[in-house]
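K.L.:
Mind looking at a prediction? Sequence and model below.
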Amino acid sequence: MKSKRILVTGGAGFLGSHLCERLVRGGHDVICLDNYFTGRKKNVEHLMDFHNFELMRHDITFPIFVEVDQVYNLACPASPVHYQHNAVKTIKTSVMGAINVLGLAKRVKARVLQASTSEIYGDPTQHPQQETYWGNVNPIGFRSCYDEGKRVAETLFFDYHRMNDVDIRIMRIFNTYGPRMHPDDGRVVSNFIVQALKNNDITVYGDGSQTRSFCYVDDLIEGMIRLMNKDGFNGPVNVGNPGEFTIKELAEKVIELVGSSSMVIYKPLPSDDPRQRRPDITLAKEKLDWQPEIKLEQGLRKTIKYFKDNLD
C-alpha cells in the first residue's frame, strides 16, 4: 500500500495507540493527536523514535489544521467512569470533534473514519444488533452524553457526505479489550483483571446474567484499517466479536486464568445498563472480508500479562 499521511485523534488512548503503532510500522506518516484526558503518553512512547511518528497535544473540540490523506477520529472518553465524569465535555467532544474533523476532511479532501459505538443501539430490543436497527436509547440518562453524542456524530458524518461529498467511513465498535486499557477506566475486562490480580472481590453489577461480546484489540484494529481502505463503502458497519458471554462467566474465567482467590460479589445494576450486547457482523464479513480470529481465553491471557507487568 502506498504510504499516506494520517491523523489519528485520540491516538494516545487504548485503541488509538494500537492503531498508531500498526500504521507507523506499515510505513505511513502518522500524526497522533490527544489532549490526554484519558490517553497516556506512555501508550505511544515506544513510537517516539520512529521518524514517521509525530505527537501533538490538542483538544479536538477546537479546529485542527494539518495536511493529511486520512483521518481516524477516535477522540472521546469511552468508558462510563470517564465519559460521565464531565458529561458536557463528552458530548462536546463527540459533536464538536466530529464537526472539526469533517471540516478538515472537507478542506483537504481526506477520507475520514468515525469510531462510533455499539452504544448507539442503547439497551437493544433487537438481538443480535444489525446496522439497520435504530436503537433504544434514553436521551436524558447518565449514559446519554456518550450514546447521543455518538449518534449525532454519525448524523453529521452522513450530512457532510451528502451535502459536501466528504469521503466518510463509520465503524460501530463493540466491547474491545487488550493491553494498554486504562486500569481505572471502569470497563468490565480491566476491572475484573485488576481486582483478580489484587485478590480483591470481583464486583458484578446486577445478577451477572447480562451478556457482552468481547473483541481483542488486534482484531478490531484490523477491521478498522480494512474499512478505511475499502473503496465504495461508507458503512455504518459493526466490528466486534459475536461470541457472547454473561458477565458472571467472564468473572469466573478471569479468576481461573489469574489463579486468584477473589470472590464474586453482586451490586445493583447501574441505570440504562444494556442487558444484551452482541454484534451481527454479516456486513463486515461481506464488505471487508473480516471476522475476529482471537478467542476470548487467548486474548484474556495477553491482557492479564500486560496488567501483571504494568500494575503499580
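P.N.:
Now that the structure is in, tell me what you want to look at.

K.L.:
From now on I want contacts and neighbour counts done on CA atoms only, so please keep to that.
P.N.:
Noted.

K.L.:
Would you state the helices of the stretch 201-312 of the chain in chain order?
P.N.:
For the stretch 201-312 of the chain, the helices defined by DSSP state H, counting those that start in this stretch cover 217-228, 247-258, 282-288, 296-310.

K.L.:
tell me the most buried of those helices?
P.N.:
Mean neighbours per residue, mean count of other Cα atoms under 10 Å, is largest over those for helix 217-228, with a mean of 21.

K.L.:
Below is structure B, check it against A:
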Amino acid sequence: MNSDGRTAAPFTRVLVAGGAGFIGSHLVDRLLALGADVVVVDNLQTGRARNLAHLTANRRMTFVEHDVTWELPKKLTAKPFSHIVNAACAASPPAYQADPEHTMLTNVLGTRNLLRVAEQHGARLLLTSTSEVYGDPEVHPQREDYRGWVSCTGPRACYDEGKRAAETLAFDFDRLGRADVRVVRIFNTYGPRMDPDDGRVVSNVICQALSNEPITVYGDGSQTRSFCYVDDLVDGILKLLAYDGPQPGPVNLGNPLELTVCDLIERVVALTGTASPIVTRPLPQDDPRRRRPDIELARSLLGWDPQVSLQQGLEATTRYFAQELREAPAFGFPGSDKQTALAAAE
C-alpha cells in the first residue's frame, strides 16, 4: 500500500518520457521483459532512435515523437497508464546548455504535463531527478536531506534548478493527493548507449582513448565522481517504481565508490592500451569538486546495492564504443579540439 492507502498496479501499460535516451532505453528494455506494454515519448533532441532500433518489431512498444513541454495528444492518453516515468531532459552540460530555456521548460512544463496525465489515470509517476540538485556540495557524501549548494544564476542552473522545481511539483501533487509519485536522484551513470559526443567524462575519456586522440582533463583531475553502471541504476529505478510503502521522499541511486577523474583515466588507459597524451583545460564554472551518494536509504528501503564492478562496467562500455567506432567511424568521437570546457561536468 502507498501513503494514501492505494495499492499500486503491476507494470501493465507504462509511459516512458525520454525513452530513446541512454537510461530511458535501458528502462524500456527491462519493462518489456517484465511483460509491460510501453509507450515511449521522445522528441529525439538528445535521445537516439538507434537506442530503440532492436525493438521495432516488438508490438508491445509504441514510439511517439513528441516534446513533453507540449500537452500529450489525447489519442495517446485515452487508454490508461499504470505507471509513468519522466526521464525526459538533456542530462549532459553541453546538451542542456545548448538550449537552456528548453531545458528549464522540459523540467517544469514537462513534469507538470506528465503529472496531469498521472492524475487523470491514477498512475504512479516516477521523476528522474539528479545529483545536480546538490550543486557543488559542502556536505560529503550527499544524503537526501542535504539541501545543496546550487548557483541559481550560473550556466548549469537551467538543469539544476529545473530539476529542483520538478521535484517541488511532484511532491506538491503527492501532498495534495493528485498523484502518487516517486523521485529518484541519479548520480553519474555510464554504460552502453551513451552518446559518444555527449561530453560526459566516461564517454569522453573512452572515446578519446579508442581514437588515440589527446585525453582531456579539466582542472587538475582531482575532482571526484562516483560511477554507477546503467544496469544497476535501472534495477534501482524499477524497485522504487514498484515500492508501495509510505512516501519515502527523494531517493539517491548511485555507486558510492568514489574516485578522481585522474583515477578513471588511468583505468581507461590500462584497459585500452592507448598512447593518447593528456591535455588539460580550465575547470568549468560551478563544476562540483566532489560527488558521492549516500545510499543508505535505497539500501534500507529497496534492498538495493550496485552489483557491477567498475572494471566490469568499463569493459562493457569500452566494447560498446569500440563497436560504434567500427560501424560508424565518422559520427564524431569527441576530441580535445571538439569540446568546450562545459564538457567536463559529468
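P.N.:
Structure received. Bear in mind that the values here come from a model prediction, so they are computed numbers and not experimental data.

K.L.:
Any idea what the TM-score is?
P.N.:
Here the TM-score for the pair of chains, by TM-score structural alignment, normalised by the length of structure 1, is 0.98; 312 aligned residues with a Cα RMSD of 1.0 Å.

K.L.:
For residue 118 of structure 1, which of the helices of the stretch 201-312 of structure 1 is the nearest?
P.N.:
Closest to residue 118 of structure 1 of the helices of the stretch 201-312 of structure 1 is helix 217-228 (Cα to Cα; 13.3 Å).

K.L.:
before we move on, the earlier item: got the helices of the stretch 201-312 of structure 1 as a markdown table, with distance to residue 25 of structure 1 columns?
P.N.:
Shown next, in a markdown table, are these (distance: least, Cα to Cα, whole Å):
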| stretch | distance to residue 25 of structure 1 |
| --- | --- |
| helix 217-228 | 13 |
| helix 247-258 | 31 |
| helix 282-288 | 22 |
| helix 296-310 | 21 |
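
K.L.:
out of those helices, nearest to residue 204 of structure 1?
P.N.:
helix 247-258 (7.2 Å).

K.L.:
Can you name every helix or strand that the closest one contacts?
P.N.:
With contacts taken as 3 or more Cα pairs under 8 Å, 6 or more residues apart in numbering; DSSP states H and E, helix 247-258 of structure 1 sits against helix 188-197, strand 202-205, helix 296-310.

K.L.:
Kindly recompute the last result at 7 Å.
P.N.:
On a contact count with 3 or more Cα pairs under 7 Å, 6 or more residues apart in numbering; DSSP states H and E, helix 247-258 of structure 1 meets helix 188-197.

K.L.:
The helix it packs on aligns to what range in structure 2?
P.N.:
Residues 201-210 of structure 2 are where helix 188-197 of structure 1 aligns, with TM-score structural alignment as the criterion.

K.L.:
How about stretch 71-85 of structure 1?
P.N.:
Residue span in structure 2 matched to stretch 71-85 of structure 1, by TM-score structural alignment: 84-98.

K.L.:
Show me the contact partners of that stretch.
P.N.:
With contact meaning Cα atoms under 7 Å, 6 or more residues apart in numbering, stretch 84-98 of structure 2 is reached by 14-18, 24, 46, 103, 106-107, 118, 123-128, 155, 159, 198-200, 342-343, 345-346.

K.L.:
8 Å instead?
P.N.:
14-19, 23-24, 42, 45-46, 68, 103, 106-107, 110-111, 114, 118, 123-128, 155-156, 158-159, 198-200, 342-343, 345-346 (Cα atoms under 8 Å, 6 or more residues apart in numbering).

K.L.:
so what's the most far-flung residue of structure 1 relative to its centre closest to, chain neighbours aside?
P.N.:
Among residues of structure 1, the one most distant from the C-alpha centroid is residue 261; the distance is 30.8 Å, by Cα atoms, centre = their mean. Nearest residue to residue 261 of structure 1, sequence neighbours excluded (Cα to Cα, 6 or more residues apart in numbering): residue 199, at 5.5 Å.

K.L.:
tell me the SS of that neighbour?
P.N.:
coil (DSSP: H, G, I helix; E, B strand; the rest coil).

K.L.:
That one: neighbour count?
P.N.:
For residue 199 of structure 1, the number of neighbouring residues by other Cα atoms under 10 Å comes to 16.
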